[in-house]
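Give me a model of this one.
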Amino acid sequence: MPIRPILRFPDPRLRLAAEPVTAFGAPLEALAADLLDTMRAAPGIGITAPHLGILQRLTVLELPGENRLRLYANPRITWSSEEVQDHIEGSVSMPGVTETLQRPARVRVAYQDKDGARQTEEADGLLAICLQHEIDQLDGIFWIQRLSRLKRERVIKRFEKQR
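Coordinates of the predicted model:
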């Protein structure tokens, strides 16, 4: 599968909400394979179709230490814990810069699998962080929008400096 170009910050398409996936099966699996290859080449542990300029609600994750691909079509958070955790985040669309964000420690996500079957999953730890990060992207919320204005400005300056 081809490695596709990744949109880079501040591309305005990174702030657009994605449309629901409606075509399942082979077309979705082909896009997921391209996402996986592109994510690995970036490198990253999560990527969405909007990172490639494709406004569909699809994300793939491949977490360190796991030997499995996680595919989520049309994911949405249906519950999140009041307990929070800090985690260092970044983006394949803004490589080389990271910052600490605070997010709910646990979430429940409803989604569809590669065949369109409805699923529900509860997650904590790194998986919970990644799901929230990628679902934000599908909703048109780029990760730095979750930072304070001061931290956001610092991250942007660091990114511009390294370019």
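
From now on I want contacts and neighbour counts done on CA atoms only, so please keep to that.
Will do.

which stretch of helix or strand covers residue 141?
Assessed by DSSP states H and E, residue 141 sits outside every helix and strand.

Can you report how many residues neighbour the residue nearest to it when sequence neighbours are not counted?
Nearest non-adjacent residue to residue 141, counting by CA to CA, 6 or more residues apart in numbering: residue 15, 5.8 Å away. Counted with other CA atoms under 10 Å, the neighbours of residue 15 add up to 18.

got it, and residue 12?
Around residue 12 there are 10 residues (other CA under 10 Å).

Now do the SS call for the residue nearest in space to the middle of the chain.
In the chain, the C-alpha nearest the mean C-alpha coordinate belongs to residue 134, at 2.3 Å (CA atoms, centre = their mean). Three-state call for residue 134 (DSSP: H, G, I helix; E, B strand; the rest coil): helix.

Let's see this one next, to set against the first:
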Amino acid sequence: MSQLTILQFPDPRLRTVARPLDAVDDEIRQLADDMLETMYAARGIGLAATQVDHHVRMLVMDVSDSRDEPQVLINPEIVDRSGSQICEEGCLSVPGEYAEVERAEAIRVRALDRDGQPYELEADGLMAVCIQHEIDHLDGKVFIDYLKPMKRRMIERRMKKQLRQAKREPASQAL
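The predicted structure follows:
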């Protein structure tokens, strides 16, 4: 396994709509493993393939307290939703930024597992938020798209400033 680079907003590749996978093979399973390693290393609870510059409809997540219940959803599709909840969200592609976003409280998702077998999953609370957030990434959306224009512009400016500063800082040299 290896860690992948997480794209940072405002990278335009985050706006790419992911394509469905026709088959689940060893290459896709390896990508899922690498995404899980990347997500755990970044201390996230979910990661969409789009965020690591692979534009296929796959996400990984682990919302367990013990961080030992990894899940892989390939070609996820929300087939039912109910209720409403407001939850403070953050994003590995928009580090350090958090905002309240309204999402469905409960969802039912149809997907393929890491072996290509179809299944359905009912989720509520944090798991429902996580799945909706990651599917948004697969559709080329970022959580700040749900914010009021002024708040969104403030976050966009801060992220662009961080990007400019990172480009100006000299790279450290290994001895």
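
Report the TM-score for the pair.
The TM-score (TM-score structural alignment, normalised by the length of the first structure) is 0.93; 162 aligned residues with a CA RMSD of 1.4 Å.

How about the contacts made by the residue nearest to residue 141 of the first structure?
137, 139, 140, 141, 142 (CA atoms under 8 Å, 6 or more residues apart in numbering).

neighbour-wise, which of these leads?
In terms of neighbours by other CA under 10 Å, the contacts of residue 15 of the first structure top out with residue 137 at 25 neighbours.

Relative to the second structure, and after superposing, what's the average distance for the helix or strand that one falls within?
For residue 137 of the first structure, the element it lies in under DSSP H and E is helix 125-138. Compared with the second structure after fitting, helix 125-138 of the first structure deviates on average by 0.4 Å (mean CA distance after the TM-score superposition for the first structure).

In whatever helix or strand comes next after that helix, which of the residues would be classed as buried?
Once helix 125-138 of the first structure ends, the next helix or strand along the chain (criterion: DSSP H and E) is helix 149-162. Neighbour-count burial for helix 149-162 of the first structure, counted by 16 or more other CA atoms under 10 Å, picks out 152, 155, 159.

how close does the last one get to residue 144 of the first structure?
When CA to CA, to the nearest Å is applied, the distance between residue 159 of the first structure and residue 144 of the first structure equals 12 Å.

what about the strands in the first structure?
Remark: strands assigned in the first structure by DSSP state E are 46-48, 58-61, 70-80, 84-89, 99-104, 106-112, 118-124.

what's the most buried one of those strands?
strand 46-48 (a mean of 27; mean count of other CA atoms under 10 Å).

what packs against it?
helix 26-41, strand 58-61, helix 125-138 (3 or more CA pairs under 8 Å, 6 or more residues apart in numbering; DSSP states H and E).

once aligned to the second structure, how far is the second one on average?
I take that to be strand 58-61 of the first structure. Using mean CA distance after the TM-score superposition for the first structure, the mean distance for strand 58-61 of the first structure is 0.4 Å.

now the longest one
Superposing on the second structure and averaging over aligned pairs (mean CA distance after the TM-score superposition for the first structure), helix 26-41 of the first structure comes out at 1.1 Å.

try stretch 70-78 of the first structure
For stretch 70-78 of the first structure, the mean distance to aligned residues of the second structure following superposition is 0.5 Å (mean CA distance after the TM-score superposition for the first structure).
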